[in-house]
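Colleague: predicted coordinates and the sequence they were generated for:
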Amino acid sequence: MRYVSHLACTVCGATYPPDRVMNLCERDGRPVQVVLDLDRLRADHGPDRFWNPERRDLWRFGGLLPLDVTDPDDRRHVVTLGEGATPSLTYEHPLADRIGCRLEVKDEGKPHAGFGANPTLSFKDRGMAMTVSMARALGLKRLAVPTQGNAGDALARYAIAADLEAVVVMSPDTDRPVLGNVAALAALHPDRVRLELVPGTIVDCAARVRDHYVPQGYFSVATFQEPGWRTEGKKTLGLEMAEPQGDRLADRRWQVPDVIVYPTGGGTGVVGMAKGFDELEALGLIGPKRPRFVCVQSSVTTPLVRAFDRGDEDITPEPAGQTIATGLNVAKNVGHINVLRIIRETGGCAIAVDDDRIKQVIRQEWDDRWFAWSPEGAATLAVLEELADRRIVGQGDRVVLVNTASAEKYLPTIRDCFNGGL
């Protein structure tokens, strides 16, 4: 934890020691985050010599992360399975041609030659790699997570690699490939992974973790409940979008996209990417310009969309619906207040899409371009035309859509899209 200064509440600003093992802020019950000593980082490395583009994982960002792999003391705690360093692929699409924008897909599920690869084929590996590494650094042995699926898959895999215990609490309605992965890991490593199925959504699973496992000594690493660790892992999505590449590599020029379209359940990635961009500006690597953040939700579960449209500071929870985009089925989260602030500050929006449109995109894009979208990822492409109508996306913009996981993790759902599921 070489460059960690302290922890701070993301809402009231209360501060805590950097090695404090805690969940939410003790003053207002809001998420806390890791605060880095950026002045010291710059003094030691200059503007960006912390960055090692030769590494093919998220740890390429060195001291801009809570654990710096270039530091021997930090490095011994790091658990890595090759996560991160995924490509932003140019995506040729007629709609992008009509709008006049440059469309990219940040592909988190499928391995690509010359890049890193998320071992469980999901962006959740970023947050869990950091979370498990930080848990090791601070002496934690038992972790628990409520999950819609992919976060549990990731925690199980990394806990085994780190020789920690993990409890994964998920709904029996979880996508079968994901549930099967975790069940198999629990069967193969019963001393390391425990799977419990709780009917309902992630909200019900979270209550089970809080009421049953935390009193037994498990540390909850639910979304925003740990002290910013998952956020630090997810911020590498944005750092990778901004890092020098192509014609910007020779002069090491960092540059953020104009628009990031992000499928949003809890919203850890939005908060993490925004934090990463603030840190890049503090280091003098980018200016004050920020991408317009667009949070895409399922039309059956729209806490952010409702709050954004009404101008509310925070969400008002309502019961979740049912959607094929299970990662979007988050009816409430303590960190939504920060997600709303970010999309407003950046001139973005929250927008909803229904399952029929998601299915249509999955089928059409495979037929036309042989690109396999996850349901959550497909939701980002499904709203592109509406974003152009709202003038969130326009001519000349670099627009990044985040395809959060491999289609393989949703195979029964994907198959339905081609067999009368429309």
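Modeller: Sure, I can see it.

Colleague: going forward, measure contacts between C-alpha atoms and count neighbours the same way
Modeller: Noted.

Colleague: contacts only, for residue 54.
Modeller: Residues in contact with residue 54, defined by Cα atoms under 8 Å, 6 or more residues apart in numbering, are residue 60.

Colleague: mind checking how far it is from residue 199?
Modeller: Residue 54 sits 45 Å away from residue 199, going by Cα to Cα, to the nearest Å.

Colleague: before we move on, what about residue 89?
Modeller: From residue 89 to residue 199 the distance is 38 Å (Cα to Cα).

Colleague: who touches the nearest residue to residue 68 once chain neighbours are set aside in this structure?
Modeller: Excluding the flanking residues, the one nearest residue 68 by Cα to Cα, 6 or more residues apart in numbering is residue 62, at 4.5 Å. Residue 62 makes contact with 50-52, 68-70 under the criterion Cα under 8 Å, 6+ apart.

Colleague: isn't residue 235 right next to residue 275, touching?
Modeller: Yes - in this structure residue 235 lies within contact range of residue 275 using Cα atoms under 8 Å: 6.9 Å.

Colleague: for stretch 193-202, which outside residues touch it?
Modeller: For stretch 193-202, contacts defined as Cα under 8 Å, 6+ apart pick out 146-148, 156, 159-160, 165-173, 182-183, 185-186, 204-205, 208, 320, 329-330.

Colleague: hey, where'd the strands end up in the stretch 301-422 of the chain?
Modeller: Using DSSP state E, counting those that start in this stretch, the strands found in the stretch 301-422 of the chain span residues 349-353, 398-403.

Colleague: before we move on, back to that, out of the contacts of residue 62, who's nearest residue 119?
Modeller: The nearest member of these to residue 119, counting by Cα to Cα, is residue 69 at 19.4 Å.

Colleague: put this beside the first:
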Amino acid sequence: MSHVRCLRGIASGVEYPSDVPMNLDPVDGRPVEMVLDIERLAAEQPDAQWYDPDRRDMWRFGALMALDAGDPADALNIVSLGEGGTPLLDYSRHPVARDAGIRLSVKDEGRAHAGFGANPTQSFKDRGMAMVVAHARRLGLKRLAVPTQGNAGDSLTRYALAAGLSVVVAMPDDTPTPILGNVAAAAFRHPGQVILELIGPTIREAAALLKQKYVAQGWFSVATFQEPGWRIEGKKSLGLELAEPARGETRWLLPDAVIYPTGGGTGVLGMWKAWSELEALGLIDSRRPRMICVQSATMEPLVRAFDSGASDTTPLPGAGTLAVGLNVPGGVGHFRVLEIIRASAGAAVAVAEADIAAELTRLWRDTRWWIGPEGAACLAAMPQLLDRGLIRRGEHVVAVNTGSAEKYLPALRHLLD
């Protein structure tokens, strides 16, 4: 059964029932999160009995998730399409890692790998949207609305259709063609059930349109951080996977640093929450990876806030970026992302567009992996991270690739030739 105890304002600390649909905290307009009863979970399922390592998707963490796929009542609401369970690819031969003596791994959320789970839309967004749709079904919500830079809309459309829900997706009209095409095709095949709105230049304008035109008419917003902690719970599985024992082992262990491409930042909160819960269960100690949030130099609100010592970001205009998922001018959860970066002794860093493009080309020639531009941005940041002492000799460093380069064609094709 679900061990969710309540919802709680991330900043205010005010608690709310978990079975009432809500968006932002009415006290301060900031996000809410789901609070699990960890003590009850530990008492009812001691020695991590909730963990099923033989299952290949994100639901193998059982009752540590906000819905337990092993419980018949919870399972009725879950539509699983294989999300999560993605591999850690060894990339210690990366030039910077090799020369510095760093054990580098790439968490590949894009293309499928034999013997592992696979995100059905080739994006880490599937983790969050699988949980969003499951909780929407649990609460009887039928119409969902999402503003997106692309992948979140593609993912929500796939899960909503599988669950029999309706969805409206608002995205910029320069969204990469494969992503836009997936949503447009779904809208064509399922008129009325899938609605596509094109507006830009960023997710900010898309959110304003949905609020005015659809949320006011009863559609439930599942924008980043504006659903009640559901996406955080789905993305939490990424942090659990980074900590879980390797096959044949029993020890839960975290890397020394995580390099993460950061737009809205839901994944940062999800991973941090996962590790706090694992510590409460006695599976890890209080040590945490340094959280290194990577942005494009053309859109760097977190970097500017971090460097200036600000407690929150100021929305920025931007020139756009090859790493479309990073084209986020500001975020309602950025204050918490900054807190986590600082608590972990990490940093927010910016990478030049030319460096992202060059890393994509180098990476493709070296590996033939379908790493997306956001993942390439993480690897392109490594020289400055080494220079600043944010990654160090002998450490295990994980760079997260959040999606497949295939979803950004034809814009990337010239870099992969």
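Modeller: Now that the structure is in, tell me what you want to look at. Here the structure is a predicted model, which is why all the values come from computation and not from measurement.

Colleague: mind checking how far the residue nearest the centre of structure 1 is from residue 169 of structure 1?
Modeller: By Cα atoms, centre = their mean, the mean C-alpha position of structure 1 lies nearest to residue 269, the distance being 3.7 Å. Separation of residue 269 of structure 1 from residue 169 of structure 1 (Cα to Cα): 21 Å.

Colleague: surely residue 107 of structure 2 is within a helix?
Modeller: No - the assignment for residue 107 of structure 2, made by DSSP: H, G, I helix; E, B strand; the rest coil, is strand rather than a helix.

Colleague: surely it and residue 397 touch.
Modeller: No - counting by Cα under 8 Å, residue 107 of structure 2 sits too far from residue 397 to count as a contact (10.3 Å).

Colleague: these two: which is more packed in?
Modeller: residue 397 (24 against 21; other Cα atoms under 10 Å).

Colleague: what's the neighbour count on the residue mapped onto residue 370 of structure 1 from structure 2?
Modeller: Taking TM-score structural alignment, the alignment pairs residue 370 of structure 1 with residue 368 from structure 2. Other residues within reach of residue 368 of structure 2, judged by other Cα under 10 Å, total 11.

Colleague: residue contacts, residue 368 of structure 2?
Modeller: Contacts of residue 368 of structure 2 (Cα under 8 Å, 6+ apart): none.

Colleague: how close does it get to residue 410 of structure 2?
Modeller: In terms of Cα to Cα, residue 368 of structure 2 sits 17 Å off from residue 410 of structure 2.

Colleague: same question for residue 59 of structure 2.
Modeller: From residue 59 of structure 2 to residue 410 of structure 2 the distance is 34 Å (Cα to Cα).

Colleague: residue 339 of structure 1 against residue 270, yeah?
Modeller: Yes - contact criterion Cα under 8 Å: residue 339 of structure 1 and residue 270 qualify, at 6.5 Å.

Colleague: returning to what we had before: most tightly packed of the strands of the stretch 301-422 of structure 1?
Modeller: Ranked by mean neighbour count, these are led by strand 398-403 with a mean of 24 (mean count of other Cα atoms under 10 Å).

Colleague: what's that strand aligned against in structure 2?
Modeller: Under the criterion TM-score structural alignment, strand 398-403 of structure 1 matches residues 396-401.

Colleague: what residues does the aligned residue in structure 2 for residue 218 of structure 1 make contact with?
Modeller: With TM-score structural alignment as the criterion, residue 218 of structure 1 lines up with residue 219 in structure 2. Contacts for residue 219 of structure 2 (Cα under 8 Å, 6+ apart) come out as 143-145.

Colleague: give the buried residues for stretch 249-263 of structure 1.
Modeller: Using 16 or more other Cα atoms under 10 Å as the test for burial, stretch 249-263 of structure 1 gives 254-263.

Colleague: picking up where we left off before, restricted to strands, list the contacts of residue 219 of structure 2.
Modeller: Counting by DSSP state E, the contacts of residue 219 of structure 2 place 143-145 in strands.

Colleague: which one's more surrounded, residue 235 and residue 275 of structure 1?
Modeller: The residue with more neighbours, out of residue 235 of structure 1 and residue 275, is residue 235; 24 against 21, by other Cα under 10 Å.

Colleague: for that one, what are its contacts?
Modeller: 269-276.

Colleague: swap in 7 Å and give it another go.
Modeller: 269, 272-273, 275-276 (Cα atoms under 7 Å, 6 or more residues apart in numbering).

Colleague: next: residue 264 of structure 1.
Modeller: Neighbours of residue 264 of structure 1 in contact, by Cα under 7 Å, 6+ apart: 295-297, 328.

Colleague: across to structure 2, which of these hold up?
Modeller: Retained in structure 2 by both residues aligned by TM-score structural alignment, their matches' Cα atoms under 7 Å are the following of the contacts of residue 264 of structure 1: 295-297, 328.

Colleague: buried subset of these?
Modeller: Among these, the ones that count as buried (16+ other Cα under 10 Å) are 295-297, 328.

Colleague: out of those, flag the one nearest to residue 12 of structure 1.
Modeller: residue 295 (23.9 Å).

Colleague: the closest one corresponds to which position in structure 2?
Modeller: Checking with TM-score structural alignment, residue 295 of structure 1 has residue 293 as its match.

Colleague: doesn't its match lie inside a helix?
Modeller: No - counting by three-state DSSP, residue 293 of structure 2 falls outside a helix, being strand.

Colleague: against residue 262 of structure 2, how distant is it?
Modeller: 6 Å.

Colleague: go on, residue 235 of structure 2?
Modeller: For residue 235 of structure 2 relative to residue 262 of structure 2 (Cα to Cα), the value is 13 Å.

Colleague: any chance you could map the helices in the stretch 301-417 of structure 2?
Modeller: 301-308, 334-343, 353-367, 373-380, 382-387, 413-416 (DSSP state H, counting those that start in this stretch).

Colleague: just send those helices back as CSV, with mean neighbour count too.
Modeller: Output for these, formatted as CSV (neighbours: other Cα atoms under 10 Å):
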stretch, mean neighbour count
helix 301-308, 20
helix 334-343, 20
helix 353-367, 17
helix 373-380, 29
helix 382-387, 16
helix 413-416, 13
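
Colleague: about what we covered before: quick check: which element contains the residue nearest to the centre of structure 1?
Modeller: Assigned by DSSP states H and E, residue 269 of structure 1 belongs to helix 268-282.

Colleague: what secondary structure does the residue nearest to residue 68 of structure 1 sit in?
Modeller: Going by three-state DSSP: residue 62 of structure 1 is helix.

Colleague: quick one, strands of the stretch 101-250 of structure 1?
Modeller: Using DSSP E, counting those that start in this stretch, strands in the stretch 101-250 of structure 1 cover 102-107, 142-147, 165-170, 193-197, 219-220.
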